[in-house]
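> fold the following.
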Amino acid sequence: MLELRPTCEHCNQALPPASSAARICSYECTFCATCVATVLANVCPNCGGGFMPRPVRPAHNWKNGNCIEQHPATAKITHKPVDPAAHTQFAAQLKTIPPERR
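You can find the predicted model right below:
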């Protein structure tokens, strides 16, 4: 189950569970859409993968207790700002390769 991390790892912007601005890689590294587009060039600084919009957990218990109330988001903040110069070098070799082929 996704942790639904509360903030962008780079800029620390709040990304509440229902945020449409949250982006995750396949390892659940979490960044805001702005950082993914302007700083990261859609290259995860932790694994080199691409990003997708993070799903939103249902707010209501529509079926079998599968909702944010029964399965809350984590409160643990992961704040690891990216070194823009180092990431630019790292991303240069990957950003032209589609994420599904990395």
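> every contact and neighbour count from this point should use C-alpha atoms.
Noted.
> buried set for the host helix or strand of Phe90?
Per DSSP states H and E: Phe90 is located in helix 84-92. By 16 or more other Cα atoms under 10 Å, the buried positions in helix 84-92 come out as 87-88, 90-91.
> and Ala33, how far is that from Ala91?
17 Å (Cα to Cα, to the nearest Å).
> so what's the residue count around the nearest residue to Cys32 once chain neighbours are set aside?
The shortest distance from Cys32 to any non-neighbouring residue, by Cα to Cα, 6 or more residues apart in numbering, is to Ala22 (4.8 Å). Neighbourhood size, Ala22 [other Cα atoms under 10 Å]: 29.
> let's see this one next to it:
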Amino acid sequence: MYRKEIKKEVTIEDIIQELEQNSLNREQVQRKEYHKNEQIAEDYGRVILLKQGYIVKFMHVKKQERAIGFYAGEALVDFDRVFVSKEENQFVLKSA
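Down below sits the predicted model:
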């Protein structure tokens, strides 16, 4: 489950792990909900905007959607080249 905000008990690593677990299933990411059916994500094509400024970018790698960037506001939070083998990674565009 994605978090509305980073609280003391939730680390960046926790959020990244959650993104990794869901990165191949875009429908699941788009429809991620928080308490009381409050939707915290909006789909804009290949960019998912999460409230509180989190942005996840997706692209196709060998016919699969992969997360390629995770941002908080303007800054890249902790991963850029993600979840792909070295062979696949040569085709992944790095986020600016």
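> TM-score for the pair, please.
Overlay of the two chains. TM-score (TM-score structural alignment, normalised by the length of the second structure): 0.27; 46 aligned residues with a Cα RMSD of 4.4 Å.
> closest to Met52 of the first structure out of the buried residues of helix 84-92 of the first structure?
Ala91 (16.8 Å; Cα to Cα).
> sorry, back to before: quick one: which of the buried residues of helix 84-92 of the first structure is nearest Pro53 of the first structure?
Set against Pro53 of the first structure, the nearest of the buried residues of helix 84-92 of the first structure by Cα to Cα is Ala91 (19.6 Å).
> what about the longest helix in the second structure?
Longest helix of the second structure, by residue count under DSSP state H: helix 12-22.
> check which element follows that one along the chain.
According to DSSP H and E, the helix or strand after helix 12-22 of the second structure is helix 26-30.
> show me what that following helix is packed up against.
Helix 26-30 of the second structure sits against strand 41-44, with contacts defined as 3 or more Cα pairs under 8 Å, 6 or more residues apart in numbering; DSSP states H and E.
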